[in-house]
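Peer 1: Okay, sequence plus prediction incoming.
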Amino acid sequence: MKKTREEAHDPEVVLYNRLAVLRAERGLSRQELAAAVGVNYQTIGYLERGDYFPSLELAFRFSEFFHLPIEAIFSRRPFQPLSEVVYPGHDAL
C-alpha cells in the first residue's frame, strides 16, 4: 500500500523493515532482489526508505526468499540493533 511521506512517518502507520540489512548480508543489489521477488528495482528502494509498505502477498514473497518469518523482516516497532542483541550490556564499538 503506497503511503504519502507524511503518512509513512506518522507513528500510527509506520512499518519498519530489515530489507537493506538482509540484502547487504547476502550481497544482493536492489535489482537482484527485485527480480527474485518480482517487483521493479525502484520498489525495493521505496520499501527500504519506508516510502512504501508491501502488500501482504509481497511480504510473503520476501519471507519465502529470505527463508525468514515475516515478523523478522517487517515490524510495527523499530528493530533492536544487532549489536545490542549479540552483545547485550556492551556499548557499541
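Peer 2: Sure thing, it's come through. Numbers count the residues shown, from 1 in each chain.
Peer 1: going forward, measure contacts between C-alpha atoms and count neighbours the same way
Peer 2: OK.
Peer 1: Strands of this structure, residue ranges please.
Peer 2: Listed in chain order, the strands of the chain (DSSP state E) span 16-17, 74-75.
Peer 1: nearest to residue 43, of these?
Peer 2: Each of the strands of the chain has some distance to residue 43 by Cα to Cα; the shortest is strand 16-17, at 13.5 Å.
Peer 1: and that closest one, what does it pack onto?
Peer 2: strand 74-75 (3 or more Cα pairs under 8 Å, 6 or more residues apart in numbering; DSSP states H and E).
Peer 1: re the thing from before, buried deepest among the strands of the chain, which one?
Peer 2: Of all the strands of the chain, strand 16-17 has the most neighbours on average by mean count of other Cα atoms under 10 Å, namely a mean of 21.
Peer 1: re earlier: can you put the strands of the chain in TSV and add distance to residue 60?
Peer 2: Formatted as TSV, the strands of the chain follow (distance: least, Cα to Cα, whole Å):
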stretch	distance to residue 60
strand 16-17	13
strand 74-75	11
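Peer 1: Relative to residue 63, which of these is closest?
Peer 2: Smallest distance to residue 63 across the strands of the chain (Cα to Cα): 9.5 Å, for strand 74-75.
Peer 1: Structure two is appended below for comparative analysis:
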Amino acid sequence: MPTLFISAGLRFFLVMFDLINEPFHIHVGDGGRKLCKYWIFADGSFELADSKGFKQRELNDIEATLTAQMALIQEMYGNYCTTNHIAINYKTKRSS
C-alpha cells in the first residue's frame, strides 16, 4: 500500500489490488479508526466514495488537501501505474 504523502497526521495512500480492479481513488486514514476513500477524475476533481469515522470538518480539510496536492497525486499515480505495468484508469463522471 504505497503512501503518497502524510499531511496533518493523515496518510494519503493507494492500494495496489484496488488499482488493478477499480478506477483511480485515494484512501485517507489516521492509522486507527478513521478511513475514507475518494474517487479521482482525470480532470483533477474528486468525489467522496466512503467515509468511516471522519467528521464533516475533517472531510473538508482532507478535500482542501486533495485540491492543493492534486497535480502531485495524479503524477504519482501515473508514475506508479507505469512502473508497475498497471493501466491508468480514471473514474468516469456520470452525466447529469
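Peer 2: Alright, I've got the coordinates. Please read these numbers as outputs of a predicted model, since none were measured by experiment.
Peer 1: TM-score of the superposed pair?
Peer 2: Scored against TM-score structural alignment, normalised by the length of structure 1, the superposed chains reach a TM-score of 0.29; 42 aligned residues with a Cα RMSD of 3.5 Å.
Peer 1: one step back: what about the strands of structure 1, which gets the closest to residue 46 of structure 1?
Peer 2: Closest among the strands of structure 1, using Cα to Cα: strand 16-17, at 11.3 Å.
Peer 1: Residue 65 of structure 2 - that's part of a helix, no?
Peer 2: Yes: judged by DSSP: H, G, I helix; E, B strand; the rest coil, residue 65 of structure 2 forms part of a helix.
Peer 1: what's the spacing between it and residue 72 of structure 2?
Peer 2: 11 Å (Cα to Cα, to the nearest Å).
Peer 1: Same check on residue 64 of structure 2?
Peer 2: Separation of residue 64 of structure 2 from residue 72 of structure 2 (Cα to Cα): 14 Å.
Peer 1: Could you do residue 57 of structure 2 as well?
Peer 2: According to Cα to Cα, residue 57 of structure 2 stands 23 Å off from residue 72 of structure 2.
Peer 1: Need the single longest helix in structure 1, by residues.
Peer 2: Among the segments of structure 1 that qualify as a helix by DSSP state H, the longest is helix 56-66.
Peer 1: Give the buried residues for that one.
Peer 2: Residues 59, 60, 61, 62, 63, 66 are the ones in helix 56-66 of structure 1 that count as buried (16 or more other Cα atoms under 10 Å).
Peer 1: ok, so of those residues, who is nearest residue 82 of structure 1?
Peer 2: Lowest distance from residue 82 of structure 1 to those (Cα to Cα) belongs to residue 66, with 17.4 Å.
Peer 1: Tell me who's in contact with the closest one.
Peer 2: Shown in contact with residue 66 of structure 1 (Cα atoms under 8 Å, 6 or more residues apart in numbering): residue 22.
Peer 1: where along structure 2 do the helices fall?
Peer 2: Assigned by DSSP H, structure 2 shows helices spanning 16-21, 56-83.
Peer 1: Output those helices as JSON lines; include the columns distance to residue 47 of structure 2 and mean neighbour count.
Peer 2: Listed next are the helices of structure 2 as JSON lines, based on distance: least, Cα to Cα, whole Å; neighbours: other Cα atoms under 10 Å:
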{"stretch": "helix 16-21", "distance to residue 47 of structure 2": "17", "mean neighbour count": "14"}
{"stretch": "helix 56-83", "distance to residue 47 of structure 2": "9", "mean neighbour count": "14"}
